[in-house]
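S.K.: All I have is the shape, not the residue letters:
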């Protein structure tokens, strides 16, 4: 299927973005089906999960993967795959540890101290999708980042596969559960006889998995809703196009609903990319955007808020500091998106569907929460009460006012 060609300037860039986003088909609604699965698992525990596993093609074997099976999977792992996973584990871990926020303490004018403490959640789950292929890289991205955050217990849930099991062992997961789909998310959120309830669930998955995470987000923390993956390439003169065309084609492997977009103010570069993409003969959403100038390129990029944004060519370094909305920004002709998927050290769990406008990729912060710790001395309490009592009275909270007024200097026992 030939790539679609569109044009834009700064003023029409929002319309061009909307046009490309409309090309992605709306997912079918599975809300009611997922709601039923969650309720059934919450009530039925292990037996309900196993029933759904058998119904949806699972083995029906015990939910927890045994130590012997995990050890066998690791022993059978090809050496080159193990070396690659170990590099990914090291790089992702180093970046994740560097991204943890330091604690802060503030002494305010009235004398009270407010300390902002970073504390990890107690239990986290990493979901890895099944389907046509296993994704051990998703295990790495989730488990290693949770460990870097200081999470005490980290478990993996996924349809059973030796690659998943081996990756979980290499990453140091505490338990592995052979279950997938919405029933796995429900089990992790509610807990069953075998599966302990967790505090946070992260990881990609199909529409049922994503819907279950959204429905259960009031009970557990989640990393967000993952829609179809996307890639936007902004290319300017001075680069070899073949690797960049392969980057676009690689992104299409995620599915026919995964948009790949190339943007440039150079029509000749787009013509060359179009010829290479069309020669591939594949299907999917492929769009070439001819922008009137560099500012129009930037307007499109910021509006599209790509999950993956590659900048290649003479303008790459100048554009990079101006990008605010990409899930992952890859700068330079050698910075292919596939490296970010595996071993670059950045996380590949990223905001999709333009959510980079307000959301971030997975990091240690998704497994930590910030807790304020307040210490108020007598002098500070007196000053604060004089300011806050009128507010509480205005809001109609008499006991709030009384509890603070009791700490005024004149109201304390002598």
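M.R.: It's in. Predicted, not measured: the structure shown is a model, and the values here were computed from it. Numbering: from 1, shown residues only.

S.K.: From here on, just use CA atoms for contacts and neighbour counts.
M.R.: OK.

S.K.: what's the single longest helix in the chain?
M.R.: The longest helix of the chain (DSSP state H) is helix 31-55.

S.K.: Use this one as the comparison:
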């Protein structure tokens, strides 16, 4: 197994370049994909429902006469909720309750204050009118993503959440529909791909135009979201999933190996990295990887991910481990150490921080409460997890009293004339008491 996962040490002379090479991920969009997506977007923008029906027939092999056949009713969602096994329904409801409770604490109210001359200043917080939620379909069914994307929107006060989910060959995933029912999704269309993104962005005769599109998808969906940004808001352009584990060497190596697997099994481009000051522990985890890998259903994907983008990195101490982590800015960071709180102050960049040996990243994916839609590819340096704030916008409130307009009008006049904008100056000067 030693030749299957990269071993690095911060003491090696070429560590910086070796780490940079390991982290490199090409997110440039294939020219052919770009052309195809732009064609689809244009067709849906100009021809609406007719184009969506054509592309759904072509890509999902669904031949239907009208868009009405591609919309699922609230009754259908409730039927799915009733049909899934009870343990799945209970698990979805428990996860939803925790996600809702966590996100309700993010909800920000409008605020205002008054200064000494009676001028009112503040901020009005308003939910988006309508949000679009893209959910992968077919083999890749993620009911957890429905909860993570729809619940913050509803907590924020979004009036209408519109979900799109492809159903190739007519295969519908009841667990996804049940999650939509639990999360309070308002409308569901069984469409996918770039055509679904286009329908949400531009609107068609049947699909209403939304203000923001969130949710994961394949390269065509990601490219379409990138293209329509500006017409609508988007959550982020997500790269491959990532986990970085910092361990002091005292956690069961089997646990750590499985935590690394939990991201590697997503796809071959996923990245799993372990950082520890204990070289013998890195050896033990490598042995656990070799032992446990043959037991995994997605063995080949995990093997390719670990071989191509995984690493075991030895550092001098936990302080240096935090420095390496900050450079990587991982999507998921596990602090599998005795005192995670003591390390927290050194951590600057991470999408989500999992503290302590018992806090498996997998819990965050499903039911911990915080959102699992997180910044990838180093963007945790400047980005945050999806949250209620992503479904709200803020308007500044400014209300001058007569004395305030007099006092600040004099300031504005000087600044405006300094910029050569006379109309600005005179507009302010009209309110000045001579």
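M.R.: That came through fine. Everything numeric here is computed off the predicted structure, so don't read it as measured data.

S.K.: The longest helix of the first structure corresponds to what range in the second structure?
M.R.: The aligned range for helix 31-55 of the first structure in the second structure is 34-58, by TM-score structural alignment.

S.K.: Could you do stretch 333-348 of the first structure as well?
M.R.: Counting by TM-score structural alignment, stretch 333-348 of the first structure corresponds to 357-372 in the second structure.

S.K.: What's the end-to-end length of that stretch?
M.R.: End-to-end span of stretch 357-372 of the second structure (CA to CA, to the nearest Å): 19 Å.

S.K.: What are the buried residues along it?
M.R.: 357, 360-361, 364-372 (16 or more other CA atoms under 10 Å).

S.K.: can you check stretch 367-375 of the first structure too?
M.R.: 367-368.

S.K.: Repeat that for stretch 253-271 of the second structure.
M.R.: 253-254, 256-271.

S.K.: helix, strand or coil for the aligned partner of residue 259 of the second structure in the first structure?
M.R.: Alignment note (TM-score structural alignment): residue 259 of the second structure maps to residue 247 of the first structure. Judged by DSSP: H, G, I helix; E, B strand; the rest coil, the three-state class of residue 247 of the first structure is helix.

S.K.: ok, residue 247 of the first structure touching residue 341?
M.R.: No - the criterion here is CA atoms under 8 Å, and residue 247 of the first structure misses it with residue 341 at 11.6 Å.

S.K.: which SS class is the spatially most central residue of the second structure?
M.R.: In the second structure, the centroid-proximal residue (CA atoms, centre = their mean) is residue 373; its distance is 2.9 Å. Using three-state DSSP, the three-state assignment for residue 373 of the second structure comes out as coil.

S.K.: Residue 385 is in contact with that one, correct?
M.R.: Yes - between residue 373 of the second structure and residue 385 there is a contact under CA under 8 Å: 5.8 Å.

S.K.: whereabouts in the first structure does stretch 139-154 of the second structure align?
M.R.: Counting by TM-score structural alignment, stretch 139-154 of the second structure corresponds to residues 132-147.

S.K.: Scan the second structure for its longest helix.
M.R.: helix 86-104.

S.K.: what helices or strands is that helix leaning on?
M.R.: If you count contacts as 3 or more CA pairs under 8 Å, 6 or more residues apart in numbering; DSSP states H and E, helix 86-104 of the second structure packs onto helix 143-156, helix 174-183.

S.K.: Mind doing that once more with 7 Å?
M.R.: helix 143-156 (3 or more CA pairs under 7 Å, 6 or more residues apart in numbering; DSSP states H and E).

S.K.: What is the helix it packs on packed up against?
M.R.: Counting by 3+ CA pairs under 7 Å, 6+ apart, helix 143-156 of the second structure packs on helix 86-104, helix 174-183.

S.K.: how close does the nearest residue to residue 11 of the first structure once chain neighbours are set aside sit to residue 241 of the first structure?
M.R.: Nearest in space to residue 11 of the first structure, with sequence neighbours left out and distances taken as CA to CA, 6 or more residues apart in numbering, is residue 296 at 8.0 Å. Separation of residue 296 of the first structure from residue 241 of the first structure (CA to CA): 21 Å.

S.K.: related to what we said a few turns ago, continuing past the longest helix of the first structure, what's the next helix or strand?
M.R.: Next in sequence after helix 31-55 of the first structure, counting helices and strands by DSSP states H and E, comes helix 67-75.
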